[in-house]
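Peer 1: What would the 3D arrangement of this be:
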Amino acid sequence: MNETVAAAAHQVESVVELAQDLIRQPSRGGVDDYSPVLGTLEAWLTRRSLPHRRLHDGDGRLVGLLVEIAGGRPGPWWTLDACVDTADFGDDRSWSFPPTVADVHEGWLRGRGAADSKLAASAFCHIAAEVHERAHELAGGLAVLLDVDEHTGGFGGALAYLADPDTSIPAGVMIGYPGMDEVVVGGRGLWRATISVHAPSGHSGSSRTIVGAVSRAAALVQLLDAAQLPQAPATGARFPLPPKLSVTSFHGGQGFSVVPQRCDINIDVRTTPDFDSADAENLVRKTVAEFDAEVPGPQPTDIKVVASWPPFQLGADEQPAAALMSAAHRLGTPVRPKTAGPSNIGNLLALHGIPATAGFGLPYEGLHGIDERADLSELPRVYAIYHQAVLDLLDAP
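Peer 2: Coordinates of the predicted model:
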């Protein structure tokens, strides 16, 4: 075993113990109180004298913790980021073990958050503790962001971090999403809108024919599904994924006797450098205008844009991707760069001009599903790779 990986193996027991403590504290996004899981982290950080503080959003809600370790020489700051809120349990009766069991079974750490991303949060805290011991030798600084508003889609912790006037804006961020074969260096962007379709209202038993909002909206959905988007890029293209349009929600009416006068649909468009948010909005508005012209309603169809994030992609030679991939190769783990289909917090960071990797971690199963678990056999190697990448970025002697 590589000496660096062997050294990391001595941290494994402590990393797993803290991760277990975090998994035992339910922290489902938008459901649970986050104070217990953050309190567990605060107690661990305090025992090790690591400088940290709470982050709050504009409404005063607790949205994360921030660890900051300044080096002894000038240089850029870098950030490790992991969420400690989680997906919901779903139907916990479908699990073969309790979602907060936090045990190790046949080499797997089990429970909600084991993969996404409490184990990464624990590992990053331990790396911060090691960096803190030799901070005087290092250039720049290391921050560890522990977000509890990620699975809601609000990313309140990241937004509070970037808005904090006392924060050193990082030169790059490494996000601890799981998956060991690839370093995620990019992702499609998104453009999201709610479309409100209108129609006359009336009684469903009326002698006159009434085309209600639900029927009009159904016709619009067919047009949106048939909209022409650019096709998949050629093999070897720098950005390897095509854009994608999906209707994701459809709400209108109540009961049986009233033909509704409004129906709302949600639309999600995944964007690329060659088909960006402006292209997505133009396509949707053009489709809606043609629909209103062909099937007029009592008022024009409304479009309310609710989110827009750019796509992002780093080259393998750009930081922090270069440091992470170099450390992986040097420590015997060949990885390849990947551009992901789903959007992630890397898109939010790209909106602020901050480059990010959005995934390298342990093998896993059950992410956002039932029986979530993470394979601990590779923990020494993954830990060592992140630790080495951080030291390289901090210009360790």
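Peer 1: Please make it C-alpha for all contacts and neighbour counts, starting now.
Peer 2: OK.
Peer 1: wait, is Glu17 part of a helix?
Peer 2: Yes: if the criterion is DSSP: H, G, I helix; E, B strand; the rest coil, then Glu17 is within a helix.
Peer 1: and Arg48, how many neighbours does it have?
Peer 2: Applying the criterion other CA atoms under 10 Å, we find 12 residues in the vicinity of Arg48.
Peer 1: For the most centrally placed residue in the chain, give its distance to Gly189.
Peer 2: The centre of the chain sits closest to Asn344, judged by CA atoms, centre = their mean, with a distance of 3.7 Å. Distance, Asn344 to Gly189, using CA to CA, to the nearest Å: 9 Å.
Peer 1: before we move on, what SS does Lys286 have?
Peer 2: For Lys286, the secondary-structure state derived from three-state DSSP is helix.
Peer 1: who are the neighbours in contact with it?
Peer 2: Contacts for Lys286 (CA atoms under 8 Å, 6 or more residues apart in numbering) come out as none.
Peer 1: Do a quick rundown of the helices in the stretch 251-397 of the chain.
Peer 2: In the stretch 251-397 of the chain, the helices defined using DSSP state H, counting those that start in this stretch lie at 277-294, 321-330, 345-351, 379-393.
Peer 1: so which of the ones you listed comes closest to Gly252?
Peer 2: With CA to CA, the closest approach to Gly252 among those belongs to helix 277-294: 17.9 Å.
Peer 1: got the buried residues for the closest one?
Peer 2: Neighbour counts using 16 or more other CA atoms under 10 Å place 277, 280-281, 283-284, 287-288, 291-292 of helix 277-294 among the buried residues.
Peer 1: before we move on, the earlier item: out of the helices of the stretch 251-397 of the chain, which is closest to Ile69?
Peer 2: In this view, the helices of the stretch 251-397 of the chain are compared for proximity to Ile69 by CA to CA, and helix 379-393 is the closest at 12.1 Å.
Peer 1: hmm, who's touching that closest one?
Peer 2: Contact partners of helix 379-393, identified using CA under 8 Å, 6+ apart, comprise 4-9, 11-12, 78, 123, 127, 131, 138, 142, 320, 323-324, 326-328, 331, 361-362.
Peer 1: ok, of the residues you listed, which come out buried?
Peer 2: So, by 16+ other CA under 10 Å, the buried ones in the contacts of helix 379-393 are 4-5, 8-9, 11-12, 78, 123, 127, 131, 138, 142, 320, 323-324, 326-328, 331, 361-362.
Peer 1: could you dump the helices of the stretch 251-397 of the chain to TSV with distance to Met174?
Peer 2: Listed next are the helices of the stretch 251-397 of the chain as TSV, based on distance: least, CA to CA, whole Å:
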stretch	distance to Met174
helix 277-294	25
helix 321-330	8
helix 345-351	9
helix 379-393	9
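Peer 1: Now the second one, please; I'll put the structures next to each other:
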Amino acid sequence: MAIDPRDPASILAALIQCPSVTPEDAGALDLVQSILEDRSFEVTRLPFQTEGQPRIDNLYATVGTNGPHLLFAGHTDVVPVGDAGAWSFPPFDAKVHDGVMFGRGAVDMKGGIAAFIAAYARCVERNGALPGRVSFLITGDEEGPALDGTLKVLEWLTEQKVRFDACLVGEPTNPNAIGDMIKVGRRGSHTGKLTVRGTQGHVAYPHLADSPIRALVPMLSALMDPPLDKGSNRFQPSNLEITTIDVGNPATNVIPGEATAVFNIRFNDCWNAERLVAEIESRLAGAAAAAARIGDDPLPWNLEWAPRVSDVFVTHDEKLVGTFALAVEAVTGRTPELSTSGGTSDARFIKDHCPVVEFGLVGQTMHKIDEQVPLADLKTLTLIYERFIAGWFGLETGR
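Peer 2: Modelled structure (predicted):
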């Protein structure tokens, strides 16, 4: 059955029916390509593969030439369904029940993609060719390790000398209702792995051993207390969470020789990566010295940082943020909160290329059993996107 490019529900249903559990594509990008090519987009498929990782397919589509360049970014990969038998309807059937569509990816974020495609088609139908350029960057690697998706496509686009003036990411940003929140920034994220080495031995002869746990515990405590900061004007306080501790020791009568812990920091604009790393390493060194036995040197320890840090950012572009906020208010009657809360997204890569904001569906069911979207919400999101596109290109937005 033909898909109406102006109807977000029909586009979303077709996308959900592609079981694109990351890193599988399952025909989702083929579907997007077909719809966009029918709207005169020039489509390029960009597969990338990091050694030891699965091959990831990505899509870049563009239409128009001169004038301002607006980018929409999103992903067609979805998380696993979990217990499929616990769903009210099969997770890839796109069943509509009482005005609600059920399916994995309904809100995160195939719904956002469907709404923007439909919004673009409607805007062009109403106004004719736009006075500028619209592009799509759709990846299959957002829910995965994000090694071969948006980041690699942006590198390719830089090599092609493609530039953007603004970007909208269609992630589900609204906590309770469409119009609640626009994400205008994100905290940074950095992960470290701490290893402390002691001397293995029998628990009955502690003088012949040296437990790394005795050092690890106060070192981890020093990371969390005192707090890194109290927050800033645009961000909540930075937060460090220990995500795993491991000594690899199944025996109850053995003092282990090594202990490790992994932690993640979500940091605000009180820090940059360099100063944050220096602070963490200073705290660890002080705690390790304090934990040493009297007369002994501190136990040897090593801190291995993740190879890539996600930097904190805030978007200040008045045209992008202001135009989008006005579109939200015009359609919903709500004044959206300009927020920097939550985790990370591919916006962390895009912000190095152009101003970026995020706005999409209500995220309450993302990654859950029975992920779902009311069709009324999908319609509202499409109207907001359509009004934003028109406003950003300086076209008539009245309805």
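Peer 1: So after superposing, what's the score?
Peer 2: The TM-score (TM-score structural alignment, normalised by the length of the first structure) is 0.84; 376 aligned residues with a CA RMSD of 2.8 Å.
Peer 1: how long is stretch 23-39 of the first structure from one end to the other?
Peer 2: For stretch 23-39 of the first structure, the separation between the terminal residues is 13 Å (CA to CA).
Peer 1: how about that stretch: buried residues?
Peer 2: Buried residues in stretch 23-39 of the first structure, counted by 16+ other CA under 10 Å: 23-30, 33-35, 37-38.
Peer 1: Pick out whichever of those sits closest to Pro300 of the first structure.
Peer 2: Taking CA to CA as the measure, Gly30 is the one of the buried residues of stretch 23-39 of the first structure closest to Pro300 of the first structure, at 34.4 Å.
Peer 1: residue contacts, that closest one?
Peer 2: Going by CA under 8 Å, 6+ apart, Gly30 of the first structure touches 149, 151-152.
Peer 1: before we move on, back to that, from the buried ones among the contacts of helix 379-393 of the first structure, which land in strands?
Peer 2: With strands taken from DSSP state E, the overlap with those comprises 78, 142.
Peer 1: Where does Glu37 of the second structure fall, secondary structure wise?
Peer 2: For Glu37 of the second structure, the host element (DSSP states H and E) is helix 28-38.
Peer 1: Tell me how far that helix lies from the chain's centre.
Peer 2: Between the centre of helix 28-38 of the second structure and the centre of its chain there are 23 Å (CA atoms, centre = their mean, to the nearest Å).
Peer 1: Same check on stretch 62-75 of the second structure?
Peer 2: Taking the mean C-alpha point of stretch 62-75 of the second structure and that of its whole chain, the gap between them comes to 20 Å (CA atoms, centre = their mean).
Peer 1: mind listing the strands in the stretch 201-350 of the second structure by residue range?
Peer 2: Per DSSP state E, counting those that start in this stretch, the stretch 201-350 of the second structure has strands spanning 201-202, 239-246, 254-255, 258-267, 301-305, 313-314, 337-339. These are given in chain order.
Peer 1: swap in the stretch 51-200 of the first structure?
Peer 2: Taking DSSP E, counting those that start in this stretch as the criterion, the stretch 51-200 of the first structure carries its strands at 52-56, 62-70, 73-83, 104-105, 108-110, 139-147, 172-175, 182-187, 189-198.
Peer 1: Can you state the mean residue-to-residue distance of the last one versus the second structure?
Peer 2: Once the two structures are superposed, the average separation between strand 189-198 of the first structure and the matching residues of the second structure is 1.8 Å (mean CA distance after the TM-score superposition for the first structure).
Peer 1: same thing with the fourth one?
Peer 2: Once the two models are superposed, strand 104-105 of the first structure sits on average 1.2 Å from its counterpart in the second structure (mean CA distance after the TM-score superposition for the first structure).
Peer 1: hmm, back to that, the residue nearest to the centre of the first structure touches Ala358, doesn't it?
Peer 2: Yes: using CA atoms under 8 Å, Asn344 of the first structure and Ala358 qualify as a contacting pair, with a distance of 7.3 Å.
Peer 1: Touching both of the two, which residues are there?
Peer 2: Here Asn344 of the first structure and Ala358 have no joint contacts, going by CA under 8 Å, 6+ apart.
Peer 1: chain center to stretch 181-196 of the second structure: distance?
Peer 2: 11 Å.
Peer 1: angle of the helix holding Glu37 of the second structure against strand 69-75?
Peer 2: On the basis of axes from the mean of the first three to the mean of the last three CA atoms, to 10 degrees, helix 28-38 of the second structure is oriented at 150 degrees to strand 69-75.
Peer 1: Run through who's touching helix 28-38 of the second structure.
Peer 2: Outside of helix 28-38 of the second structure, the residues that reach it under the criterion CA under 8 Å, 6+ apart are 3, 5, 14-15, 18-20, 42-43, 58-59, 61, 76, 117, 138.
Peer 1: my guess is Pro233 of the first structure meets Pro242, correct?
Peer 2: Yes: with contact defined as CA under 8 Å, Pro233 of the first structure counts as touching Pro242 (6.3 Å).
Peer 1: Between these two, which has more neighbouring residues?
Peer 2: Neighbour count, other CA under 10 Å: between Pro233 of the first structure and Pro242, Pro242 has more, with 19 against 14.
Peer 1: between the contacts of Gly30 of the first structure, which is closest to Phe89 of the first structure?
Peer 2: For these, the closest approach to Phe89 of the first structure (CA to CA) belongs to His151, at 12.4 Å.
Peer 1: To which residue of the second structure is that closest one aligned?
Peer 2: Using TM-score structural alignment as the criterion, His151 of the first structure maps onto Glu143 of the second structure.
Peer 1: Please apply the same query to Pro98 of the first structure.
Peer 2: When the structures are aligned by TM-score structural alignment, the residue of the second structure matched to Pro98 of the first structure is Pro90.
Peer 1: wouldn't that match be in contact with Val96 here?
Peer 2: No: with contacts defined as CA under 8 Å, Pro90 of the second structure does not count as touching Val96, sitting 11.2 Å away.
Peer 1: Aligned to Trp271 of the second structure, what sits in the first structure?
Peer 2: For Trp271 of the second structure, the equivalent position in the first structure is taken to be Phe275, counting by TM-score structural alignment.
Peer 1: ok, so what distance separates its match from Arg330 of the first structure?
Peer 2: Taking CA to CA as the measure, Phe275 of the first structure and Arg330 of the first structure are separated by 37 Å.
Peer 1: So between those two, which is more surrounded?
Peer 2: Taking other CA under 10 Å, Phe275 of the first structure and Arg330 do not tie; Phe275 has more neighbours (18 against 12).
Peer 1: Now that one. Nearest residue, chain neighbours left out?
Peer 2: Pro243 (6.7 Å; CA to CA, 6 or more residues apart in numbering).
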